[in-house]
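Colleague: I'll drop the sequence and a predicted model, then ask my questions.
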Amino acid sequence: MAFDIWLAFLLASCLISISPGAGAVNTMSNGLRHGVRNTLPAILGLQLGYGAQILLVGVGLGALLASSALAFALVKWIGVAYLIWLGVQKFREGGFGVAGDDQPQESAQKRFWNAAFVNLTNPKATVFLVALFPQFVDPNASHMTQFLEMGVTLIVVDVVVMLGYATLASRLLGWLKTPARQRHMNRVFGSLFMGAAVLMASYRHGQ
């Protein structure tokens, strides 16, 4: 991939990651509850889901979701249901221990897989990648090499942006000292998860 083309793709990758979505909500929620270091498993889980989306596009299954209304609807509604479930769970949570407390926290494994599933069940990301990648692919060069370069760029950028979101969220930990404030924050993020579900549900096949 030519350097100027890669720079353009890098800019597009930054805009994609910075735009708030279900992954950013998940990261900020974990950053508030667990601090930056303990949010790393969730960030890595998001990248597993993102990497799977990129792989799907690379092997052509992304085109299937773009062309098959049934496949698109199946993945979309699984994702919608999961985000609503996450939102309800956040709404039902009471106060939580801020980073450094002795209270038990969610396991790193659970944070990893919860985050991975958030990205795995987002068909809009798949369809978006199907639309994005061809804009930067040189038909006269190796497609696999170019997909690898673009995939690595997307994931590295997303890791950096998610770390930024987690850091920003963790700065609020000092404010979240009382159970009442913690419950309010849980309800805010529960609402955001359910809002992300509504946005995903409103995204129709062919948009």
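Modeller: Arrived safely. This is a predicted model, so every value here is computed, not measured.

Colleague: okay, CA-based contacts and neighbour counts for the rest of this
Modeller: OK.

Colleague: For residue 163, see how far away the residue most central in space within the chain is.
Modeller: In the chain, the residue lying closest to the centroid (C-alpha atoms, centre = their mean) is residue 23, at 2.4 Å. Per C-alpha to C-alpha, to the nearest Å, residue 23 is found 12 Å from residue 163.

Colleague: for residue 186, same thing?
Modeller: 20 Å.

Colleague: same thing with residue 79?
Modeller: 24 Å.

Colleague: and what of residue 12?
Modeller: Applying C-alpha to C-alpha to residue 12 and residue 163 gives a distance of 18 Å.

Colleague: Looking at the two, which has the bigger crowd around it?
Modeller: A count of neighbours by other C-alpha atoms under 10 Å puts residue 163 above the other of residue 12 and residue 163, at 21 against 13.

Colleague: okay, pairing it with this:
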Amino acid sequence: MSFESWAAFAAASAVLLVIPGPTILLVVSYALGQGWRTALPIAVGVALGDFTAMTLSMLGIGALLAASATVFTVLKIAGAAYLVYLGVKLFRAGGTLRAEPRADAASSARMMAHAWLVTALNPKSITFFVAFLPQFIDRHGDFFTQMMIFEATFLALAFTNAFGYALVASRARNLVGNPKALRIFNRTGGTLLIGAGIATVAMRSGN
């Protein structure tokens, strides 16, 4: 695996993680209702959930890699197209983040478990990883080494992202609900995702 592939993976992952989905809505809901104390347990739960979904996905990708080079290549191209699709969808998204404050008294362990369940058991998580990861994997490199590097990178980014969302939501609630700020954020992220999808295709065609 080249440094360029790892850097492309890290950049695309960082953009993908900040897209408000079910996990981020849960993070923001807890933070709006209970403040900054939710940041650490929620971030740990999100990272554990991503670890679960990502490990299951990587094992499936490893099986595809061993079974068929053609299927694996098709999956890589589909993954690049998926990035572009997500980018267009995010660019066209509105400027609202529908997250209702959760005022129910929940322990740190319960919040962590809730975040893990929402992240790991969302069927879209595994589907996403199966479509997203193959385009960055070197077929000629050691698969398990790449698996560990990609997982460690993604989990560090996932933890940081969830922690940051929780802090922002608890301290800057007006920003979270600001349509103009969210619209700019969505358009910037969408543009970066489209660029990442195109870049991964160009990177492969140049090899």
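Modeller: In hand now; what should we look at? Computed from a predicted model, the values in this text were never measured in an experiment.

Colleague: circling back: aligned partner of the residue nearest to the centre of the first structure in the second structure?
Modeller: The equivalent of residue 23 of the first structure in the second structure is residue 23 (alignment by TM-score structural alignment).

Colleague: Just give the number of residues close to the closest residue in space to that match that isn't next to it in sequence.
Modeller: In space, and not counting its chain neighbours, residue 23 of the second structure is closest to residue 119: 5.9 Å by C-alpha to C-alpha, 6 or more residues apart in numbering. Per other C-alpha under 10 Å, the neighbour tally for residue 119 of the second structure reads 27.

Colleague: top helix in the first structure by residue count?
Modeller: helix 143-170 (DSSP state H).

Colleague: That one vs the second structure - mean distance after superposition?
Modeller: Superposing on the second structure and averaging over aligned pairs (mean C-alpha distance after the TM-score superposition for the first structure), helix 143-170 of the first structure comes out at 1.0 Å.

Colleague: From the chain's centroid, how far away is that helix?
Modeller: Distance of helix 143-170 of the first structure from the chain centroid (C-alpha atoms, centre = their mean, to the nearest Å) equals 11 Å.

Colleague: So which elements touch that helix?
Modeller: helix 3-18, helix 22-34, helix 40-59 (3 or more C-alpha pairs under 8 Å, 6 or more residues apart in numbering; DSSP states H and E).

Colleague: Looking at those helices, which is nearest to residue 190 of the first structure?
Modeller: Of all these, the one in closest proximity to residue 190 of the first structure, counting by C-alpha to C-alpha, is helix 22-34 (9.2 Å).

Colleague: Report the angle between that closest one and helix 3-18.
Modeller: 60 degrees (axes from the mean of the first three to the mean of the last three C-alpha atoms, to 10 degrees).

Colleague: how far apart are helix 22-34 of the first structure and its match in the second structure?
Modeller: Mean deviation for helix 22-34 of the first structure: 1.2 Å (mean C-alpha distance after the TM-score superposition for the first structure).

Colleague: So which residues make contact with that helix?
Modeller: 38-39, 42-43, 46, 96-99, 105, 115, 118-119, 162, 165-173, 189, 192-193, 196 (C-alpha atoms under 8 Å, 6 or more residues apart in numbering).

Colleague: Any quick PyMOL command for the buried ones out of those residues?
Modeller: PyMOL command restricting those to the buried ones, with burial defined by 16 or more other C-alpha atoms under 10 Å:
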select buried, resi 38+39+42+43+46+96+97+98+99+115+118+119+162+165+166+167+168+169+170+173+189+192+193+196
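
Colleague: I figured residue 157 of the first structure hits residue 12, correct?
Modeller: No - Residue 157 of the first structure is beyond contact range of residue 12, at 10.2 Å (criterion: C-alpha atoms under 8 Å).

Colleague: Just the buried residues of stretch 17-32 of the second structure, please?
Modeller: Applying 16+ other C-alpha under 10 Å to stretch 17-32 of the second structure flags 17-20, 23-32 as buried.

Colleague: on that earlier part again, list the contacts for the aligned partner of the residue nearest to residue 23 of the second structure in the first structure?
Modeller: Residue 119 of the second structure maps onto residue 119 in the first structure when the alignment is built from TM-score structural alignment. By C-alpha under 8 Å, 6+ apart, the residues touching residue 119 of the first structure are 22, 23, 46, 49, 50, 53.

Colleague: Looking at these, point me to the pair that's furthest apart.
Modeller: Between all members of those, the farthest pair (by C-alpha to C-alpha) comes out as 22 and 53, at 14.7 Å.

Colleague: Report the separation between residue 58 of the first structure and residue 129 of the first structure.
Modeller: 9 Å.

Colleague: what does residue 45 of the first structure give?
Modeller: From residue 45 of the first structure to residue 129 of the first structure the distance is 19 Å (C-alpha to C-alpha).

Colleague: Those two: which is more packed in?
Modeller: Shown here are residue 45 of the first structure and residue 129; by other C-alpha under 10 Å, residue 45 has more neighbours (26 against 19).

Colleague: Would you agree that one is in contact with residue 110?
Modeller: No - applying C-alpha under 8 Å, one finds residue 45 of the first structure not in contact with residue 110, separated by 9.6 Å.

Colleague: Excluding sequence neighbours, find me the nearest residue to residue 64 of the first structure.
Modeller: Using C-alpha to C-alpha, 6+ apart, the closest residue to residue 64 of the first structure is residue 71 (7.4 Å).

Colleague: can you check residue 146 of the first structure too?
Modeller: Nearest one to residue 146 of the first structure, counting by C-alpha to C-alpha, 6+ apart, is residue 1 at 6.2 Å.

Colleague: Give me the number of neighbouring residues for the one you found.
Modeller: 17.
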